[in-house]
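Fold the following.
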Amino acid sequence: MRILAVDIGTSTVKSGLIDFEGDGVKGFNTIEVPLLRPEPEAAEHSADYLWGIFKETVKETIRKANMEEIDGIVVSGYLFGLIGLDSQNRPLTNIFTWLDRRPAKYLPRLYKTLDPFEVYRRTGCPPLYIYQLAKLFWLLQEKKTLLEKTKTILDAKGFLFLRLIGEKVMDRSSASGSQLLNMYSLDWDFDLIESIGIDPGILPRLVEPNTIIGDLPVSIANELGIKSGAPIVAGVFDGAAVSIGLGGLNQEIATSHLSTSTMLRVASPYPVIDKSPYMRFQTYYSLKKTWLPGGAVNSGGVVLRWFRDSLGGLEKVLAQDLGISVYEILDREAMLSPPGANGIIFLPYLSGERFPIFGNNSSAVIFGLREWHTKRDILRAFMEGVAYNLNLVNEALRENNLRFKEVRITGGGAQSQLWLQILADVLNTPIKAFTRGDAALFGSALVALETLDPSFELTKFDQYLRFDRIALPSENRLVYEKQYEKFKKVLNSLIPLFNEN
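Presented below is the predicted three-dimensional model:
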């Protein structure tokens, strides 16, 4: 069976043809998505431009794969996007992405109206500005006339479905990251939505991820260069697709995606919320009555990208001369600093963070820097800081009886054996890296395969997974245990200052 899988990200749209009877992924293609910033703190996508990129990357995949006949189409996409449509399904807005900070200033007012812990208990989503609930409240405060004209809201993936088949739908997996879905009933929480003055009639129809939502029309098929009639499967959100692609429906396996941001999630047969008052993790829905408690954090590969662009001028030149990636040079340099980075602690909050107790206002901090430290110490501290931050999520999960025996990881950061070893030592858990393909596309294709082929079971494909790198906890974990406690002390001492901003 041949499945066309597409992943809609905040920075790129990716596509590939997964041939389950042939040799894996064919025609992989990726196109960057420009982020629009029409005013301070805005971060938007043009919906029509995104639709154009979607078609362009699919056409290129079909051309590369040299295959016009496919058995199904499936799409995964980023969470938290919101676009308003009028009565003719025309965009009234761009797509507001999760990077859009304009709703943040209204968050205190929103949670004077609502009990934040009650919202968390019902939706699994902590009180953060990234969610559609906060975006709707912001629109209510600043763009009320526009909101009154809005007849439907969708996310980025839902808008593409509208263009593909003319249906306004949202899969329950993506909807679980909106803060508008009751995570127990898996239906819209109408009481919550109405309590802030929003008409629930603007919400799209909900479907299960393993639902065929329509067939590819002739007009679109001709434009894409493929035969019409292929069934379109709703699919899951991007993080769930990664988890599925890594075998993460097994409750003993946690999954992570070390890219610009990163995450740590583990499967559960029931919804789970943090028993502490700090709401330290989110719980989103995957499919087939499986939930994914865990945490997505802003701070991942972005810290190395910042280091590369701000402090890595010489490394860029050297990498160009040697014909290798600059990140390989940075990796080698960081290896020359000992575990613990000679005492430097880095709080990696270059883009703020998603922890309610401090996240919205946090910023990056280098603590303990002395004149005898070197750039390699700072570089290693950056990598360790990301691991310590992810361990905050790990601790929260384990304190809530969500325990796992290994972490499976993908993304650009998984290419670094050093970073994998740091994570294994800090999390005190074996790490397995999958870097030979795109886990999100593969996971989405698996969802489509099970939907279209009743003989296939998602839970049984795990035996076919092969991992490129493995890192086991070493004696260095004892160093990291001490450094992690120092990391938490530094963080806790700065939380009051963060919250003054």
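
Going by C-alpha atoms from here, please, whenever you check contacts or count neighbours.
Noted.

was I right about Ser228 contacting Ala221?
Yes. With contact defined as CA atoms under 8 Å, Ser228 and Ala221 form a contacting pair (5.1 Å).

pretty sure Arg122 is in a helix, no?
Yes. Arg122: assigned to a helix according to DSSP: H, G, I helix; E, B strand; the rest coil.

Next, name the residue at the spatial heart of this protein.
Gly239 (4.8 Å; CA atoms, centre = their mean).

where does the nearest residue to Ile165 once chain neighbours are set aside land in three-state SS?
Nearest non-adjacent residue to Ile165, counting by CA to CA, 6 or more residues apart in numbering: Gly214, 6.5 Å away. Secondary structure, three-state DSSP: Gly214 is strand.

End to end on stretch 342-359, go ahead and measure it.
Terminal residues of stretch 342-359 are spaced 27 Å apart (CA to CA, to the nearest Å).

Repeat that for stretch 307-315.
Length of stretch 307-315, first residue to last, CA to CA: 10 Å.

And the strands in the stretch 151-300 of the chain?
For the stretch 151-300 of the chain, the strands defined by DSSP state E, counting those that start in this stretch cover 152-154, 169-171, 181-182, 187-188, 205-207, 212-215, 231-233, 253-257, 262-266, 282-285, 291-297.

Now do the third one: distance to the chain's middle.
The chain centroid and the centroid of strand 181-182 are separated by 19 Å under CA atoms, centre = their mean, to the nearest Å.

who touches it?
The set of residues external to strand 181-182 that reach it, using CA atoms under 8 Å, 6 or more residues apart in numbering, is 122-123, 175-176, 187-189.

Let's compare: structure for the following, please.
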Amino acid sequence: MKLGLQRNDVVLGIDVGTQSTKCVVLDAAGQPRGSGQAGYDVELPRPHWAEQAPETWWQAATNAVRQALRAANVSPGQVQGIGLAGQMHGVVVLGHDLNPLRPAIIWMDRRSANLCETILARLMPEDVTTIAGNQLSPGFAGASLAWLREAEPDTLDRARVVLQPKDYLVLRLTGEISSDVSDASATWLYDIAQRCWSETLANACGVPLDILPPVYGSGDVVGKLHPQPAESLGLRAGIPVVAGAADQAALLLGIGVVEPGRGSIALGTGGQMTIVSAHPRIDPELRLNTFCHAVPGLWYTMGAILNGGIALRWWRDVISPSRDTTYPELLAEAAVVPAGSEGLLFVPYLEGERTPHMDPDASGAFVGLTARHQRGHMTRAVLEGVAYAFRDCLLVLQDTGPLPDHFLIGGGGAQGTLWRQILADVLGVSLQTVRGTEHTAQGAALLAGLGADVFYDLPQAVAHAVDYGSSELPDPAERAVYDTGFDRFRALYPALRTVRPDGLG
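Sure, this is the predicted structure:
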């Protein structure tokens, strides 16, 4: 805590998610005091479209902040700073009056799929690798804006600025147009190595550079809270507001992955395996995503799987449509099955797969099923299949540089010991949990604390705020079993491609 501040001072972290906006109140000792949350829907007006009205984020933020302040029992005068995090890749197009010209196109939108190859054909392959550092996928801002240029040219012609979701809330709070390095680097319009907008990429996507916002460091103060939004939030005017961070970068802050060589695993609906570095670790085959970290001078490289906790949820719903069977019951049955599930394998590609296959049409399967296999075997095979998918990520990350000998792990799927131990055994690395749940909003609050001088520096903030839990170490005997299982697992993706339905080969 810095001189001149009071021990009862707090900062706010606001996380603009896909299904809800959350707010966390963090005190000057880095401890959470209270939280709030308000939900909303994703609009799906046509096949492959996914949109949200930016006003719904604002209304949810006002509700979440007021809930959090009540839960923390703090007064408006105690709040010293506000930081934001948000869903990545989205497109919020604002006119000259700074009001939205249309609903926001969000990350899960796929309407631009048929344009990605056209955009890539306008570029040299080395431009994609060295400038963007990422494969162009539907849902990235560059692709969505290219769709607008083709389908709604008048919208872009009338645009004053294009923002990311959390940047729209920064504008509502302060009246200032801004983005931060972590969100900008995930638009596919940004030079991730030079940290500036790329005219080459913007031209390929048909995006004028003058509608892209100024880019700040994530902890930089962009402006101060204006009186009208302050009244809506139940706060005082004049509170510093920082630029904030993309949700994945804020999550890394919230779990303490802030130094080169540190790694994390997030096991939620999907899953991410991330390593932080002092230079961009770009996979030449672009099977990974590399973005700027919220920590100055750092990057993070991420392998992503689409089927993490969702695979276990699918299996539970298949065998128990009424959901009478609980997750603890399933995990208890799986725990007594030996490693390797007695030869049963599960390919978890229920929603396609990203790293390493980058294949939206990949599909799942149980392989090796016999009459001796029971429900517990199948549940354990699901857990092991997801772990094998993470091992695929680990191997691709290894191609780009050294690996950590341990990873921090979080997310809803990481709460149970069994799945964490299976992951440790399959990956051959130790895993350490991070206590708490709202790590992304907490990361945004840490940025607010830095911008408002509540904390001296990021290491001090992390040391106060991050609460580490238990560790799982790999078992050499189980590891040997899983090495054999992984060799079989890797053979299944190409084999399953040969038996896909017509049109999906």
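
that older thread, please say which position in the second structure the residue nearest to Ile165 of the first structure maps to.
The equivalent of Gly214 of the first structure in the second structure is Gly223 (alignment by TM-score structural alignment).

same question, Asp189 of the first structure
The alignment partner of Asp189 of the first structure in the second structure, by TM-score structural alignment, is Ser198.

now that match: how far from Asp127 of the second structure?
On the measure of CA to CA, Ser198 of the second structure and Asp127 of the second structure end up 10 Å apart.

hmm, back to that, so the match of Asp189 of the first structure makes contact with Ile192?
No. Between Ser198 of the second structure and Ile192 there is no contact under CA under 8 Å: 9.1 Å.

What's the local residue count around the nearest residue to Gly300 of the first structure once chain neighbours are set aside?
Among residues not flanking Gly300 of the first structure along the chain, Ser261 sits closest, at 4.3 Å (CA to CA, 6+ apart). Residues within reach of Ser261 of the first structure, counting by other CA atoms under 10 Å, total 17.

In contact with Ser261 of the first structure, which residues?
Taking CA under 8 Å, 6+ apart, one finds 296-302 in contact with Ser261 of the first structure.

rerun at 10 Å
The contact partners of Ser261 of the first structure, taken as CA atoms under 10 Å, 6 or more residues apart in numbering, are 296-303, 351, 386, 411.

Over to Arg149 of the second structure?
Per CA under 10 Å, 6+ apart, neighbours of Arg149 of the second structure: 143, 155-157, 205-207.

for Phe461 of the first structure, same thing?
So Phe461 of the first structure contacts 245-247, 446 (CA under 10 Å, 6+ apart).

Arg70 of the second structure contacts Gly34, doesn't it?
Yes. Counting by CA atoms under 10 Å, Arg70 of the second structure touches Gly34, with 7.8 Å between them.

Looking at Ser198 and Asp127 of the second structure, which is more packed in?
Ranked by neighbour count (other CA under 10 Å), Ser198 of the second structure and Asp127 place Ser198 first, with 17 against 14.

Check whether that one really touches Asp210, as I assumed.
No. Assessed by CA under 10 Å, Ser198 of the second structure is found out of contact with Asp210, at 11.7 Å.

got the contact list for the residue in the first structure that Ile275 of the second structure lines up against?
In the first structure, the residue paired with Ile275 of the second structure according to TM-score structural alignment is Val266. Neighbouring residues of Val266 of the first structure by CA under 10 Å, 6+ apart: 243, 248-256, 283, 290-295, 394, 397, 402-404, 407.

In space, what's closest to Val266 of the first structure - neighbours in sequence excluded?
Ala254 (4.5 Å).

sorry, back to before: nearest to Leu139 of the first structure among the contacts of Ser261 of the first structure?
Ser351 (23.0 Å; CA to CA).

What separation do you get for the closest one and Glu475 of the first structure?
Going from Ser351 of the first structure to Glu475 of the first structure by CA to CA gives 32 Å.
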